[in-house]
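Trainee: Give me a 3D structure for the following:
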Amino acid sequence: MNGSTLHRTATACAEELPGARLEHPFGPGWEVFKVRGKVFLLMTEVPGQPVVILKADPGEARALRQENSYITPGYHMNKKHWITLEGGEGVDSRLVRELVTESYRLVVAGLPRAEQPVDPHTFGLGTGAAR
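Mentor: Take a look at the predicted model:
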């Protein structure tokens, strides 16, 4: 998957998530998706190529980085809780959708229960959209 397809796939997935909103708080070079004011996805070409930056469980993030050369620590984010996904061989729409949905679920789980647009413990699990 090339970089522009990576961004299109991540955007399409994020736009389908309940309560997700696209914002540009860091200027035109950054697209930031939030749920209830909390960031779950960032996209930019600032590091020299299109990347998608996502929240991830620390153990899962470590495993993903070890298994995939196109997944690195979060660009300009907490390296333990965020990953950066680049386009490349082995990156397909299923992986992108899984990672975007999982990032969304992790952020929603941190919201007060009354603000959660979905149940983060079950959302997306029956559809194969998340791990």
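Trainee: Only C-alpha atoms from now on, for both contacts and neighbour counts.
Mentor: Will do.
Trainee: Report the distance from stretch 38-50 to the chain centre.
Mentor: How far stretch 38-50 lies from its chain's middle: 10 Å, per Cα atoms, centre = their mean, to the nearest Å.
Trainee: repeat for stretch 61-81
Mentor: Using Cα atoms, centre = their mean, the offset of stretch 61-81 from its chain centre is 12 Å.
Trainee: Would you work out how far apart the start and end of that stretch are?
Mentor: In stretch 61-81, first residue to last residue: 7 Å (Cα to Cα, to the nearest Å).
Trainee: Enumerate the positions of it that are buried.
Mentor: 61-62, 64-65, 70-75, 79-81 (16 or more other Cα atoms under 10 Å).
Trainee: Tell me the one of the residues you listed nearest Leu41?
Mentor: Closest to Leu41 out of the buried residues of stretch 61-81 is Gly74 (10.8 Å), distances taken as Cα to Cα.
Trainee: Any figure for the gap between the closest one and Trp82?
Mentor: Distance, Gly74 to Trp82, by Cα to Cα: 4 Å.
Trainee: joint contacts of those two?
Mentor: Residues touching both Gly74 and Trp82 (Cα atoms under 8 Å, 6 or more residues apart in numbering) are Ile53, Leu54.
Trainee: next up, for comparison:
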Amino acid sequence: MTTAAALRSACLALPGAQETFPFGPQTMVFKVGGKMFALVPQDGTPPTMSVKCDPDLAAQLRETHEQVRPGYHLDKRHWNTVVCDGTLPDRFLRELLEDSYDLVVAKLPKRVQRELDWPGLAG
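Mentor: Have a look, this model is predicted:
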């Protein structure tokens, strides 16, 4: 996923994902249940994506991968910005997106989780 278009497709493949532009036409913001789970600037070379992350894992990922940085203009404790220059495997990038999505969906009302047929819904 080394293009903004590929990142967009991966985000929109998640159930209930919506693309919005609250910060202007340059930045695609992906939401589920009205809450952000990913941001992708359209003009970055290489492209980047910002994703929500568990704070402990966020710090660990930054230490392990030079392409993972504190969230750009976001809460740096809970968000990472990832440079998608082809050095990180696509599967890894998808897992970061899916983890971000799951963190957001986990906080949504159970009714919305059921509508999304979210596998993390207990019971």
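Trainee: Give me the TM-score for these two chains.
Mentor: Here the TM-score for the pair of chains, by TM-score structural alignment, normalised by the length of structure 2, is 0.86; 119 aligned residues with a Cα RMSD of 2.0 Å.
Trainee: The equivalent of Glu102 of structure 1 over in structure 2: how many residues sit nearby?
Mentor: Alignment note (TM-score structural alignment): Glu102 of structure 1 maps to Asp99 of structure 2. Summarising burial for Asp99 of structure 2: neighbours were counted as other Cα atoms under 10 Å, giving 17.
Trainee: A helix includes Asp99 of structure 2, no?
Mentor: Yes. Assignment of Asp99 of structure 2 by DSSP: H, G, I helix; E, B strand; the rest coil places it within a helix.
Trainee: check contacts around it.
Mentor: Asp99 of structure 2 sits next to Lys52, Cys53 when contact means Cα under 8 Å, 6+ apart.
Trainee: now the one 3 residues further on
Mentor: Going by Cα under 8 Å, 6+ apart, Asp102 of structure 2 touches Gly120.
Trainee: any idea how far Pro109 of structure 2 is from Asp54 of structure 2?
Mentor: Taking Cα to Cα, one finds Pro109 of structure 2 at 20 Å from Asp54 of structure 2.
Trainee: okay, those two: which has more neighbours?
Mentor: Regarding Pro109 of structure 2 and Asp54, a neighbour count based on other Cα under 10 Å identifies Asp54 as having more, with 15 against 10.
Trainee: And the more buried one, what's its match in structure 1?
Mentor: Match for Asp54 of structure 2 (TM-score structural alignment): Asp57.
Trainee: What's the separation between its match and Val46 of structure 1?
Mentor: Per Cα to Cα, Asp57 of structure 1 is found 24 Å from Val46 of structure 1.
Trainee: Matching Ile83 of structure 1 against structure 2, which residue comes up?
Mentor: Ile83 of structure 1 maps onto Asn80 in structure 2, by TM-score structural alignment.
Trainee: quick one: secondary structure of that match?
Mentor: Using three-state DSSP, the structure places Asn80 of structure 2 in strand.
Trainee: Now do the same contact list for it.
Mentor: By Cα under 8 Å, 6+ apart, the neighbours of Asn80 of structure 2 are Ser50, Val51, Lys52, Cys53, Ala58, Val68, Arg69, Pro70, Gly71, Tyr72.
Trainee: ok, 10 Å please
Mentor: Contact analysis of Asn80 of structure 2 by Cα atoms under 10 Å, 6 or more residues apart in numbering lists 38, 49-55, 58-59, 61-62, 67-72, 74, 96, 100.
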